[in-house]
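**Student:** Structural data only, the sequence is not supplied:
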């Protein structure tokens, strides 16, 4: 009997070592490609359990190593440096701008790094060439242009004004955000990506292999193991003889755990059934942290990451999917968690995301929301020329109206008025029917409906969407009109298909502010330079632009209420009149595109902390 146990222990040890070796060994697409090992997994060459989530590579028909980035952007891998945790990549056609139209690294473990010119936001324009126009214009992208030079593609960064384009008929193609300028201006250059997780560099520097201890493979289960040597088999036998009885006890314990887990799984399923009863009656449910691990399959599918936490996809049943936001314990004093649970638990509106449940288990806090397959509005409005992303003006109008109705409900439809303070495209989620849902109430405040102003402890919101009065009481008191301003900026971004929020610098002081540019076009009765297919589209675009400009008036009293905004969006656009020019206000100096509030001067009084 003891001999049988000894042989069984040797089998377990050998199998475990073999699994580690399988993942630690390097594979290649051909004899010259980069060596691929953990945390990367090469498709069809490594077992599926070898790769860390998001680190899967494949081989092309030409035996090049392929890295696929969100969304469907493929780059070839030239080199992998495991000690510095850096990738050298290049575009298959040596034309990096061609592949970045849908690039979004927010849910990717990789980030661009080490660039002389830094990262920037870019817009690409197709311009018709006329005789006598220079073809060597410094912003021209030759690899995207027509070989006959009848059409040239030009690129503008957010540091460039729209009038930096040549004096040619031009049409905007698409926008790209947070892209290395080196790769845009030098399309055939090598690009550099790095990763911070998993942190295997310590293993590599010690001459050891980095490996994951189980098939779920999360950061906390990474460990260093010795690299396989010729004497490993002899040591394995000796180790098995010594540790045999101990491992037998561990095996017995493991069998007990399997039995216990099976029992716990049945209890979990019963708990889910109880949850579904609460789900139908719109009651947020309290979860244990262990519940969230099961719902998300050990947090394997990450949807995104921000300052306040990381969002994972989960599944309550085959029909019900959720998004689980694990809050960072180091951020703030728990105010965001209290706001979300206290405010969202009482909200039931078709245009407001629903809080399914929450977790307050020791120091761990999490929020469970509905999951939306179309993600956020941000994904669509900055890729207007893409057939797969541009939603069409009728749908954009419906989305704008839905968001407006959601904000109106927050302001008037509840017992207490709810001020969101962070209305922006990223916080507008879209369901499978593209019905918009306002999300993320971490910065929200409650006040009575007859309260004309609210006290502010600190500035709230995202730069570029924050109303002027949030910074200085010279513009007026802070009220629900701050959400109206943010909604106006969202409308103008929908119209322009580009961001009006950019990095803050003091350079390019003469650059035209994006909303002001839209105002000038409407004032001069020029056509908006947006993606238009017919007269109906132009009417919708103009209506959204005019309503947006109404909403971003400097002084809160000059902005409409959300009830009036809804009426304007539901009415005929031809009946709308142009608002006063907010950029020619005799009051505080206008806001510039590079600063949501610039040139305010020292004389403006900053709102003090009152509570």
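**Tutor:** All right, it came through fine. As the structure is a prediction and not an experimental result, all values here were calculated from the model.
**Student:** Only C-alpha atoms from now on, for both contacts and neighbour counts.
**Tutor:** Will do.
**Student:** Quick check: buried residues in the helix or strand hosting residue 545?
**Tutor:** Using DSSP states H and E, residue 545 sits within helix 535-551. Buried residues in helix 535-551, defined by neighbour count with 16 or more other C-alpha atoms under 10 Å: 537-551.
**Student:** Stretch 257-274 too?
**Tutor:** Neighbour-count burial for stretch 257-274, counted by 16+ other C-alpha under 10 Å, picks out 268, 272.
**Student:** circling back to that earlier point, which is the succeeding secondary structure element to the helix holding residue 545?
**Tutor:** Heading towards the C-terminus - elements assigned by DSSP H and E - helix 535-551 is followed by helix 562-570.
**Student:** Residue 493 in helix, strand or coil?
**Tutor:** In three-state terms, and counting by DSSP: H, G, I helix; E, B strand; the rest coil, residue 493 is helix.
**Student:** so residue 120 makes contact with residue 182?
**Tutor:** No: the pair residue 120 and residue 182 fails to qualify as a contact (C-alpha atoms under 8 Å) at a distance of 10.1 Å.
**Student:** so residue 58 sits in a helix?
**Tutor:** No: counting by three-state DSSP, residue 58 is located in no helix; its state is strand.
**Student:** Quick check: residue 111 touching residue 179?
**Tutor:** No: applying C-alpha under 8 Å as the test, residue 111 and residue 179 come out as separate, 9.9 Å apart.
**Student:** joint contacts of the two?
**Tutor:** With contacts taken as C-alpha atoms under 8 Å, 6 or more residues apart in numbering, residue 111 and residue 179 have no neighbour in common.
**Student:** try it against this one:
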């Protein structure tokens, strides 16, 4: 039996249907007219050779087309100019600014002072302060300022001398961050003071001594335009219009057919437009439906059987792929491990057989500890050296964490990094052999609740030396290796102590290896331990994961050492306990300055205050506010006066999860893509 339609007839019928559709669209009545000139002008954005945005429209005006009626209502500060080879600029309260960015949604404008754009701070001592008291532009976000003090001579050796910008011929300009009269009252009498807003991140850098004031001024600051509070422009643009004014104090919506008050659509326009659109949609849908129906009839019989056969073959192929994947998964991981071992053969520590591991541990007689990752045993090598053997639980991971730890720690050689003596890898039998640390882990000495020999029995100098040792180990991982290593699980359980209480960083199962130039690393899932994990691990809104994540965990660890208590305790009542960093900030705000920890020695008191301030710098919510580890070491070894008071961040205090997590190890978290924290 012949098919109902031949291929040629199908093409003919399809062409006929498309022709009907085109004729229907052509016959839809349309009104063609020339657009209003005011609409055309105000609907065109301000253009400049180095234009920063294609959206510089209302409330701005200037240039060839955007005349004054395109600007904001009753605001003389919205005129734009194009200068210096195509740089957009704006003048606010008689001070000219360079425009860097404009966000039409939030009406945020990023600008910088034109007179400081060259980076020359020394030659602008006749400038005026930036004020916005009588304008519709107001500072965006928190108010942060830098004040330049010209003609200000500070006494030699004064702590404020670090807030100086050196000029030529032994001259300098003093600058103050924050409240100028409070910081420098009585120190000097400047001839000229110039106050300029800056961003919060730049203010923190200047206060910590890491920023350069000339670069900060070139980076600029944010303003918000506060006009048009009633949302008139948004309604106008939504209706197809362009925003402007009547030449003075009233808002106007310029439409294609002329100006309106707020919208290009009146009530009658909306009804008429809705009815017309309905008729158009019904006509178009009818033609399309008929065309599709005819085509479906033509191809359905021919294509149905072919489609069913294709789906069946795809399903069979998918099942085969899944079975092969399951079958080869373990073999693939094992092969990858073997390839990895061979590629690092020249630099890897000795590989032991499983029989040798069993022999040196005396058949696993002396157990040192146990966790989710497996068991740690004390062992003796044939040459008499004592070592610790970590036997990985067969059910934990698929070899990836093992590879990660061997790869990370094999790249290191530092007195504050635990040494990997050897390893053993056979199918489902993995072990790591470390140097033996007789004092065990740091958590044995700092938790008063669990151990009688807590840190309170140590002198403050021992605690201080442990803190410096950990910092040096992290600085080596971040900057001393050929590749940057992010540990990502710094906590007391992973800090081991030798016989002289020298700290050594251990457990690199969650570490990330990256190029030293890389500042942000990609990471799937959640890595780390509750109480020490950085905010950016839980939410990328805080920033990307980087070596600054280890800085945060280090700060939490130091705070825990100071207080001799856990930062995250799963026992007790949620309502009765206080997050420990919150408690320290509260104590500092009330002026107590850690009275509970002070001693009779002024030197030790300065040590306590200094290490506390450094730890608070390390746990700043914004990663860019945290100092790198080399700066941490510099602050710890320097005088107390060199450590500035840290700003109080929006502290990251995780709520207690519904499940117990106190025994959760890094190996447990390694296999978990996310951690649900219930309030």
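**Tutor:** Perfect, I can see it now. Note that the structure is predicted; figures quoted are calculated from it, not measured.
**Student:** Tell me how the two chains score on TM-score.
**Tutor:** The TM-score (TM-score structural alignment, normalised by the length of the first structure) is 0.48; 313 aligned residues with a C-alpha RMSD of 2.6 Å.
**Student:** So residue 111 and residue 179 of the first structure - more neighbours on which side?
**Tutor:** A direct count of neighbours by other C-alpha atoms under 10 Å for residue 111 of the first structure and residue 179 places residue 179 higher, at 21 against 16.
**Student:** Where does that one sit: helix, strand or coil?
**Tutor:** Using three-state DSSP as the criterion, the local structure at residue 179 of the first structure reads strand.
**Student:** What distance do you get for it to residue 547 of the first structure?
**Tutor:** Residue 179 of the first structure sits at a distance of 32 Å from residue 547 of the first structure (criterion: C-alpha to C-alpha, to the nearest Å).
**Student:** what do you get for residue 408 of the first structure?
**Tutor:** Counting by C-alpha to C-alpha, the separation of residue 408 of the first structure from residue 547 of the first structure is 15 Å.
**Student:** Likewise for residue 23 of the first structure?
**Tutor:** From residue 23 of the first structure across to residue 547 of the first structure, the span is 58 Å (C-alpha to C-alpha).
**Student:** How about residue 195 of the second structure: what's its closest non-neighbour residue?
**Tutor:** On the basis of C-alpha to C-alpha, 6 or more residues apart in numbering, the spatially nearest residue to residue 195 of the second structure that is not a chain neighbour turns out to be residue 147, at 4.2 Å.
**Student:** same thing with residue 484 of the first structure?
**Tutor:** residue 551 (5.7 Å).
**Student:** What of residue 393 of the first structure?
**Tutor:** With sequence-adjacent residues excluded and distances taken as C-alpha to C-alpha, 6+ apart, residue 393 of the first structure is closest to residue 537, at 5.7 Å.
**Student:** Likewise for residue 630 of the second structure?
**Tutor:** If the residues on either side of it in the chain are set aside, residue 630 of the second structure comes closest to residue 475, at 5.9 Å by C-alpha to C-alpha, 6+ apart.
**Student:** So which other helices or strands are in contact with the helix ranked longest in the second structure?
**Tutor:** In the second structure, with assignment by DSSP state H, the single longest helix is helix 267-343. Contacts of helix 267-343 of the second structure with other secondary structure elements, assessed using 3 or more C-alpha pairs under 8 Å, 6 or more residues apart in numbering; DSSP states H and E, are made with helix 7-26, helix 400-409.
**Student:** Ok, which of those comes nearest residue 308 of the second structure?
**Tutor:** For these, the distance to residue 308 of the second structure is smallest for helix 7-26, at 21.5 Å, taking C-alpha to C-alpha.
**Student:** next SSE after that closest one?
**Tutor:** Downstream of helix 7-26 of the second structure, the next assigned helix or strand under DSSP H and E is helix 37-42.
**Student:** Now the element after that following helix, going C-ward?
**Tutor:** strand 80-83.
**Student:** Next secondary structure element downstream of the stretch of helix or strand residue 430 of the second structure belongs to?
**Tutor:** Residue 430 of the second structure belongs to strand 429-435 when elements are defined using DSSP H and E. Of the helices and strands lying after strand 429-435 of the second structure in sequence (DSSP H and E), the nearest is strand 440-441.
**Student:** on contacts alone, who are the packing partners of that next one?
**Tutor:** With contacts defined as 3+ C-alpha pairs under 8 Å, 6+ apart, the secondary structure elements packing on strand 440-441 of the second structure are strand 495-497.
**Student:** wait, residue 289 of the first structure sits on residue 359?
**Tutor:** Yes: with contacts defined as C-alpha under 8 Å, residue 289 of the first structure counts as touching residue 359 at a distance of 6.5 Å.
**Student:** that older thread, please verify my assumption that the residue nearest to residue 393 of the first structure contacts residue 396.
**Tutor:** No: the pair residue 537 of the first structure / residue 396 is not scored as a contact, 10.2 Å apart, by C-alpha under 8 Å.
**Student:** Neighbour count: residue 289 and residue 359 of the first structure, which is higher?
**Tutor:** Set residue 289 of the first structure next to residue 359 and count neighbours by other C-alpha under 10 Å: residue 359 wins out with 25 against 18.
**Student:** Show me what counts as buried in the helix or strand where the more buried one lies.
**Tutor:** Counting by DSSP H and E, the element that carries residue 359 of the first structure is strand 355-361. For strand 355-361 of the first structure, burial by neighbour count (16+ other C-alpha under 10 Å) applies to 355, 356, 357, 358, 359.
**Student:** Which strands and helices lie in contact with the biggest strand by length in the second structure?
**Tutor:** In terms of residue count, the longest strand belonging to the second structure (DSSP state E) is strand 95-103. If contacts are counted by 3+ C-alpha pairs under 8 Å, 6+ apart, strand 95-103 of the second structure sits against strand 87-92, strand 108-113.
**Student:** Just after the last one, pick out the following helix or strand.
**Tutor:** Think strand 108-113 of the second structure. If you walk from strand 108-113 of the second structure toward the C-terminus, the next helix or strand you reach (DSSP H and E) is strand 137-139.
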